[in-house]
Each structure stands twice: as structure tokens, then as C-alpha cells.
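**Q** What follows is a predicted structure for the sequence shown.
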Amino acid sequence: MRPARPGRSRRTGAFPNAATGSEAEIAVAFDEAYRMLRRRIELLLAIPIGSIDRLALEESLREIGRSDPALPPSRQPSEREETA
């Protein structure tokens, strides 16, 4: 396993601690961040790490990073759709 590379991690979405507005709007920002993190953790845990090769693992991780937490897995855009 390679060591982590600083600066390679990307965080997508809004930072909920920077949210402004009413208490309800701030709560929505935190809820959205929670849902995004929860969905990506679920996707990460679903990867069959012991039975796939390194390239497939890397692609799975890239897909998780590109995923939209609001969409179910069957409706996530594929890499081909994103580059078209």
C-alpha cells in the first residue's frame, strides 16, 4: 500500500461550517454534508477490496469521488457520460 499523498484529496460540496442564513438553512447545509458523506462511505464499504485488482479499485474510488449523493447508484453518471 502506498502512503497517502498530501494535497491529492478533493473535498466536493459546500463546507457546512461556512453556511450562512437562518438556523434552518444552516441545518440543511449540515444535513446535506452528512448525507453526502454517509453515501460515499456506504459506496466505499461496498467495494469488494479483496477480490478486485488495483486498477478496478482505483476506478471505484474515482467513481465514489464523482458520485452525486442525491442520486441512487443506478442513476449515477458514468465516466463516458461526463466526458461526452
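**A** Everything's here; your move. Numbering: from 1, shown residues only.

**Q** Please count neighbours and contacts with C-alpha atoms only from this point.
**A** OK.

**Q** Which helix runs longest in the protein?
**A** In the chain, with assignment by DSSP state H, the single longest helix is helix 23-45.

**Q** Report the buried residues of it.
**A** Within helix 23-45, the residues that qualify as buried are 26, 29, 30, 32, 33, 36, 39, 40, 43, 44, counting by 16 or more other CA atoms under 10 Å.

**Q** what's near enough to touch the fourth one?
**A** For residue 32, the contact set (CA atoms under 8 Å, 6 or more residues apart in numbering) is empty.

**Q** ok, it to residue 26 distance?
**A** Counting by CA to CA, to the nearest Å, the separation of residue 32 from residue 26 is 10 Å.

**Q** Put this next to the previous one:
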Amino acid sequence: MLTKRQGRRLLEWFDAVRREDLPGLHTLAAGVDRDRAAVIADPTLPWNSGVVERHVNRIKVFKRRTFGRAGFTLLHNRVLPAP
């Protein structure tokens, strides 16, 4: 379903989940209903935010490593390289 970009089938899957007695998945299905369009679009469209997520992760890792030892100036210098 995900590798073949068939996001529309997710709705069928969530309907099947609602018919079963699986309370944990019922919560997941309810959360998906709140933003149904985005959930369907994610596995359907060819675009992704992988590059942005990589940079966000890099900054978070750096912040964790320097927690309590470095200030904003060092973070700024490490995240935004000098020209």
C-alpha cells in the first residue's frame, strides 16, 4: 500500500480497523480522521520532506551534544556555515 503509493486504500484499512475490537487502533483511526486529506496525500504524492527532516535532526543532535556547555552563538555558527 505504501510502496505503491496507494493512499486511498488507507481509508479502507481504517474502516476495517473500526469494525474489529482493537481499542489501540481505534485511537489511531480517530486521529487519522482529524486530518484525513494529509494522511491520504502523504503516501500518494511523490514529494517528501526528507531533506528538511535531515537538517532538523542534525540541529537537534548538535543541541543535545552541547546542552549546558554552549550558548546560542555557537549553535548559530555551527548551523549556519560562514560564507
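**A** Thanks, I have it. On a predicted model such as this, the values are computed, not experimentally measured, just so you know.

**Q** After superposition, what is the TM-score?
**A** The TM-score (TM-score structural alignment, normalised by the length of structure 2) is 0.33; 37 aligned residues with a CA RMSD of 2.5 Å.

**Q** okay if I get the buried residues of helix 23-45 of structure 1 as TSV plus distance to residue 81 of structure 1?
**A** Output for the buried residues of helix 23-45 of structure 1, formatted as TSV (distance: CA to CA, whole Å):
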residue	distance to residue 81 of structure 1
26	33
29	28
30	29
32	25
33	25
36	21
39	21
40	20
43	20
44	22
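
**Q** just curious, which of those residues is nearest to residue 59 of structure 1?
**A** When those are compared for distance to residue 59 of structure 1 (CA to CA), residue 44 comes out closest, at 11.7 Å.

**Q** I'd say the closest one and residue 64 touch.
**A** Yes: if you go by CA atoms under 8 Å, residue 44 of structure 1 and residue 64 touch, sitting 7.2 Å apart.

**Q** Which residues are in contact with residue 78 of structure 2?
**A** So residue 78 of structure 2 contacts nothing (CA under 8 Å, 6+ apart).

**Q** Show me the contact partners of the helix ranked longest in structure 2.
**A** Longest helix in structure 2 by number of residues (criterion: DSSP H): helix 50-65. Under the contact criterion CA under 8 Å, 6+ apart, helix 50-65 of structure 2 has outside partners 75, 79.

**Q** Show me the helices in structure 2, by range?
**A** Secondary structure of structure 2 (DSSP H): helices located at 9-19, 23-34, 36-44, 50-65, 72-79.

**Q** and the ones you listed, which is most packed in?
**A** Stretch with highest mean neighbour count among the helices of structure 2: helix 36-44 (a mean of 15; mean count of other CA atoms under 10 Å).

**Q** quick one: that one to helix 9-19, angle?
**A** With axes from the mean of the first three to the mean of the last three CA atoms, to 10 degrees defining the directions, helix 36-44 of structure 2 sits at 120 degrees from helix 9-19.
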